[in-house]
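[1] here is my input, please return the structure:
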Amino acid sequence: MGRVHALVDSRALIPRLHGMRGAVLDADSVLTFAAHVHAAAWKRTFDTFFKEFIPPAPALLRPFDPVADYWRHFAGRTSTDGVAGFLDARGIHLPPGQAVEPPGWSSARSLQAFEDRVFADYVDRYRVLAAPGAFRLVRELRSYGIGVAAVSPARGTADMLSRAGGRALADEVIDIRFFGTRLFHGPPDPPLLLAAVERLGVARSRTTAILGSPAGVTAARRAGLGLVVAVAAYPSPALEQKLVHAGAHLVLRNVRELLARTAVEPAPSRSA
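    Here you go, the predicted structure:
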C-alpha cells in the first residue's frame, strides 16, 4: 500500500483573535453569498432601466457589470450611496425621490425599490448560500467567548440569514432597519459598525471586524476596532490590494483561513 495521510484538525483560531471579546462580521460577503445575489439584482435593475431611459449619450448605457460596477459602487454601502455613485459615474441625474416609492425609473428611490423587489424574488426562489466555513467560524468564535454581530447596510438581513441557516448563530443582527427614520450614513462611515459594537457591549479595541469590502474596512478603521480582517469575496489581486489600502490588518481569500490550517501528518508506509 502507499502512504496513508492522517488528518489532524486543531480547530484553533489564529492567535491574533485570541484577545478579542467581540466580532462584527459582514453578513453579505463573509457569512453568505448575498453580495453576489445583490449584484445580480442590481444588474437586472439597471439593464431594465437602460431600456427605458433616454440617455444624454449612448455610451453611458453600457450594461451594468456585476463585478466591476457592483464592487466599485455598491459593495458594503447602502443602496442610496450605491445608486448615487453609479449614476454619477455614468453622468445620469435622477431626483432622489421620496422616502417610500414604488419600483420604477423616475428617481433613485424607485430604482432602489425595484432592486429590493428583485433581490427578494431571487432569495425566495434560490435562497442565499452560506459561505464555506463561515458558520463553523462563528461557532468557533462563540466557543472562545467572543460575541458575534452580523452587519449589513441593506435591509432584511435577519430573514436572509435565517434562510441561509445561520440566524441563530449571531448574538446581534444590525442592518439599516436598526436606524429607523434616523439619518444614517453607511460605510465607509462607521455608524453601522459602532452600533454593532455597542449592542455587543465590548470595547472597540477588543473587537475584530471581518469584512468583505473596501468601504467596510475603511469604516472599521475609522471606528477604531482592534483588528480588521478582510476576506476577498472573489479571486482578484486588485481587490486584495484595495482591501490592503483601505487599512485591513489581514487580507484572506476565505474565512477558513481564520482557523488554523489542518495539519497533514504522513503515516509510515507499509507493504501490502
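
[2] for the rest of this, base every contact and every neighbour count on C-alpha atoms.
    Noted.

[3] what about Lys51, which SS state?
    Under DSSP: H, G, I helix; E, B strand; the rest coil, Lys51 falls in the helix class.

[4] quick one: neighbours of it, just the number.
    10 (other Cα atoms under 10 Å).

[5] and it, how far from Pro63?
    10 Å (Cα to Cα, to the nearest Å).

[6] what of Leu258?
    From Leu258 over to Pro63 the distance is 36 Å, taken as Cα to Cα.

[7] which one of these two has more residues nearby?
    Taking neighbours as other Cα under 10 Å, Leu258 and Pro63 compare with Leu258 leading, 22 against 14.

[8] another for comparison:
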Amino acid sequence: MDWADYDAVLFDLDGVVTPTAEVHMRAWSQMFNDFLADPAAPGGGDRSPYTDADYFAHVDGKPRYDGVRDFLASRGITLPEGSDGDAGDAATVRGLANLKNEDFNRVLERDGVEAFPGSVLLLDHLRELDLPLAVVSSSRNAPAVIEAAGLADRFRAVVSGAVAEDRGLPGKPAPDTFVHAAELVGAPVARTVVLEDAVSGVEAGAAGGFGLVIGVDRGAGREALTRAGASLVVSDLAELVPAEVRR
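    Reported below is the predicted structural model:
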C-alpha cells in the first residue's frame, strides 16, 4: 500500500500494538467463569462455561460495561446495572466489569507488556513518513499500557474508554471514538487509516467512512473481519511495511 495516500493512522491498542488482548481474554475468562460457576450467583440464564468464542462474539473491542451487558444478554442472565464504584463482589453489571479490570491491572503491573515487533516496525516506518498517529481503545487502561510498552511518544492522541465516557461518545461498533481521534490529529476521515483486530472495531471504522480499514487477524478470523468491513486483512503489521525497509 502507498501510505502517501493518507494523512493519519489510527491504531486500536490491545491486539494491534500490544499483546494485551491475551491478558484481557484471560481476565474476562476468569471473571465470567467464576461468576457462572457460583451456585449463589443471581440472574438465572445459561450457566455453561464462558469460552473464547464468547469473547470474540460479545466482548472483544467493546467498552467493558458493554461487553458484560452483551455477554449476559446472550445467556439470558439479568443483573442490575449497578454503579461505577461497585466492588468486584457486587452482583451487578458494573461490579463484574470492575472485577475484570482489577485482574487486568494486577497482571499488567506484575508482568509489564512489550509491543508486537511488527507493530513497532510499522510505527518506526510511519514516524519516518511523519504521519500523525493516534490510539483509539475501548479500554480505560490504554494510557497505562502505552506507557508500560514505552510508546507514549509515538502517538499525538489517545482516545481511551475514559475519554469516550467523559465526552459522551458511544463505544465501538459506533464510529464516534475514531472520528474524534481523527479530529484531534487534524485529518479528514476519508484520508485516515484505521487498524483494528476486533470485529466491532472494524465495523466502527467502516461505519465512519474512513479511507481504509485494515483488519489485523489475531484470532477473530480473516473472513469475519472482511465481512465486518475490512478492505485488507493482515496477520502482522510488518506486512504493511515496504520490503526494502524490513530488510
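
[9] TM-score, when you put one on top of the other?
    Scored against TM-score structural alignment, normalised by the length of structure 2, the superposed chains reach a TM-score of 0.93; 245 aligned residues with a Cα RMSD of 2.0 Å.

[10] count the neighbours of the aligned residue in structure 2 for Asp81 of structure 1 for me.
    Matched by TM-score structural alignment, Asp81 of structure 1 corresponds to Asp66 in structure 2. Burial measure for Asp66 of structure 2: 18 neighbouring residues, criterion other Cα under 10 Å.

[11] am I right that Asp66 of structure 2 sits in a helix?
    Yes: per three-state DSSP, Asp66 of structure 2 lies within a helix segment.

[12] which ones are touching it?
    Residues near Asp66 of structure 2 by Cα atoms under 8 Å, 6 or more residues apart in numbering: Val59.

[13] how about Arg140 of structure 2?
    With contact set as Cα under 8 Å, 6+ apart, Arg140 of structure 2 has these partners: 160-163.

[14] now structure 1: which of the residues you listed match?
    Of the contacts of Arg140 of structure 2, the ones still in contact in structure 1 (both residues aligned by TM-score structural alignment, their matches' Cα atoms under 8 Å) are 160-162.

[15] return the closest of those with respect to Val213 of structure 2.
    The closest of the kept ones among the contacts of Arg140 of structure 2 to Val213 of structure 2 turns out to be Ser160 (Cα to Cα; 19.2 Å).

[16] now the closest one: how far from Asp124 of structure 2?
    22 Å.

[17] the two: which is more packed in?
    A count of neighbours by other Cα under 10 Å puts Ser160 above the other of Ser160 of structure 2 and Asp124, at 24 against 14.

[18] quick check, the more buried one in contact with Ala144.
    No: proximity of Ser160 of structure 2 to Ala144 does not meet the contact threshold set by Cα atoms under 8 Å, at 10.4 Å.

[19] count the residues that sit near the alignment partner in structure 2 of Thr32 of structure 1.
    Under the alignment (TM-score structural alignment), Thr32 of structure 1 pairs with Thr18 of structure 2. When neighbours are counted by other Cα under 10 Å, Thr18 of structure 2 registers 20.

[20] excluding its backbone neighbours, what's nearest Thr18 of structure 2?
    Ala115 (4.2 Å; Cα to Cα, 6 or more residues apart in numbering).

[21] can you name the residues that contact the aligned partner of the one you found in structure 1?
    Using TM-score structural alignment, the partner of Ala115 of structure 2 in structure 1 is Ala130. Neighbour list for Ala130 of structure 1: 31-33, 164-166 [criterion: Cα under 8 Å, 6+ apart].

[22] try Asp197 of structure 2
    If you count contacts by Cα under 8 Å, 6+ apart, Asp197 of structure 2 has them with 12, 15-16, 215-218, 220, 225.

[23] what separation do you get for it and Ala220 of structure 2?
    From Asp197 of structure 2 to Ala220 of structure 2 the distance is 7 Å (Cα to Cα).

[24] what does Ala142 of structure 2 give?
    Separation of Ala142 of structure 2 from Ala220 of structure 2 (Cα to Cα): 21 Å.

[25] more neighbours, the two?
    For Ala142 of structure 2 and Ala220, the more surrounded residue by other Cα under 10 Å is Ala142, and the numbers stand at 22 against 19.

[26] top of the contacts of Asp197 of structure 2 by neighbour count?
    Of all the contacts of Asp197 of structure 2, the most densely surrounded is Gly215 (32 neighbours; neighbours counted as other Cα under 10 Å).

[27] quick check: which element contains that one?
    Element membership for Gly215 of structure 2 (DSSP states H and E) is strand 212-216.

[28] how big is the offset of that strand relative to structure 1?
    Following the fit onto structure 1, the mean deviation recorded for strand 212-216 of structure 2 is 0.7 Å by mean Cα distance after the TM-score superposition for structure 1.

[29] structure 1: matching residues for that strand?
    Mapped onto structure 1 using TM-score structural alignment, strand 212-216 of structure 2 covers residues 227-231.

[30] what does stretch 150-157 of structure 2 give?
    Aligned by TM-score structural alignment, stretch 150-157 of structure 2 falls on residues 165-172 of structure 1.

[31] and the matching stretch, what's buried?
    Buried residues in stretch 165-172 of structure 1, defined by neighbour count with 16 or more other Cα atoms under 10 Å: 166-167, 169-170, 172.

[32] can you measure across that stretch, start residue to end residue?
    Stretch 165-172 of structure 1 has an end-to-end distance of 15 Å (Cα to Cα).
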